[in-house]
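K.L.:
This is a predicted model, with the sequence first.
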Amino acid sequence: MNITPENPSEPTGLKWLKILVAVLTVTLIIGFLTIVGMFVYRFNSIGDSPVLSPLPDEISLPQGTEIDAFTQAEDWYLILTSENELLIYDRQTNELTQKIKIQNN
């Protein structure tokens, strides 16, 4: 004797669970494709950075100055000294254009 009904009805929440799983699957796929697309976009734009003019062979610093950090942009370069001073040089003329003393509070 078979007691299984011929048209078994689904449990109440099963329909909504199937819809939720489908929506979350689509969301996951879209998110993954977005991340892959962003990686491709960023790696393709790496070579588009501006070409900087070469730095001079020598930079004349004040006597006794020790360099802690260096950074550069298209038209200037900056040196942070161990005396907490920022020395900003013009990239074209290699002359010191600004000197900023950093105060420790």
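P.N.:
Good, I have the coordinates. Residues are numbered from 1 along each chain as shown.
K.L.:
C-alpha from now on. contacts and neighbour counts both.
P.N.:
OK.
K.L.:
how long is stretch 67-85 from one end to the other?
P.N.:
End-to-end span of stretch 67-85 (C-alpha to C-alpha, to the nearest Å): 10 Å.
K.L.:
what's around Ala69, how many residues?
P.N.:
Residues within reach of Ala69, counting by other C-alpha atoms under 10 Å, total 11.
K.L.:
so it makes contact with Leu86?
P.N.:
No: applying C-alpha atoms under 8 Å as the test, Ala69 and Leu86 come out as separate, 9.5 Å apart.
K.L.:
what residues are shared contacts of these two?
P.N.:
Ile79, Leu80 (C-alpha atoms under 8 Å, 6 or more residues apart in numbering).
K.L.:
And here is the other one:
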Amino acid sequence: MEQQLNALKSNKEVEVLQQRTDDDPFISGLRDLQEGLARLQSVKIDESGLHAVTFDRKAYPPEHRIKPKRKLIVVLGLVLGLMLGVFLAFFRNFLENQRRESGEGVKE
């Protein structure tokens, strides 16, 4: 008899669950989100006192055009390229000497 009553009770619960159309009360964290949303919507901001940009002074165009200094760029490029080439030559010579010295040490 108790089994039948339990079965009927569980059937009623199943029916109620099937008839439910809104699961909002059972969503975890929903209430906290709703409270946060209500708090944010209740904040009133006075937009008349807000200024996105302030100007210190009027902008004026320069008196003469600013352009890249081509001669300086070419000279710096040549000097830096020469320095890099000399460094690589010394480094390569150093590596060849290391190989030669390590090779002679193994043969002896």
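P.N.:
That came through, no problem. Since the structure is predicted, the reported quantities are computational estimates derived from the model, not experimental observations.
K.L.:
Please work out the TM-score for the two chains.
P.N.:
Put the two chains on top of each other and the TM-score (TM-score structural alignment, normalised by the length of structure 1) is 0.34; 42 aligned residues with a C-alpha RMSD of 2.6 Å.
K.L.:
Roughly how far does Leu72 of structure 2 sit from Val79 of structure 2?
P.N.:
Leu72 of structure 2 is 11 Å from Val79 of structure 2, by C-alpha to C-alpha.
K.L.:
cool, Phe91 of structure 2 as well?
P.N.:
Taking C-alpha to C-alpha, one finds Phe91 of structure 2 at 18 Å from Val79 of structure 2.
K.L.:
ditto for Ser102 of structure 2
P.N.:
From Ser102 of structure 2 over to Val79 of structure 2 the distance is 35 Å, taken as C-alpha to C-alpha.
K.L.:
now swap in Ala7 of structure 2 and tell me
P.N.:
94 Å.
K.L.:
before we move on, what about Asn6 of structure 2?
P.N.:
Taking C-alpha to C-alpha as the criterion, Asn6 of structure 2 is separated from Val79 of structure 2 by 94 Å.
K.L.:
What of Ile73 of structure 2?
P.N.:
Taking C-alpha to C-alpha, one finds Ile73 of structure 2 at 10 Å from Val79 of structure 2.
K.L.:
tell me which element Val26 of structure 1 falls in.
P.N.:
If you go by DSSP states H and E, Val26 of structure 1 is part of helix 14-44.
K.L.:
Return the list of helices and strands in contact with that helix.
P.N.:
Contacting helix 14-44 of structure 1 under the criterion 3 or more C-alpha pairs under 8 Å, 6 or more residues apart in numbering; DSSP states H and E is no other helix or strand.
K.L.:
Quick one: residues in contact with the helix or strand just after that helix.
P.N.:
Reading on from helix 14-44 of structure 1 to the C-terminus, the next helix or strand found by DSSP H and E is strand 67-72. Contacts of strand 67-72 of structure 1 from elsewhere in the structure, counted by C-alpha under 8 Å, 6+ apart, are Tyr77, Leu78, Ile79, Leu80, Thr81, Ser82.
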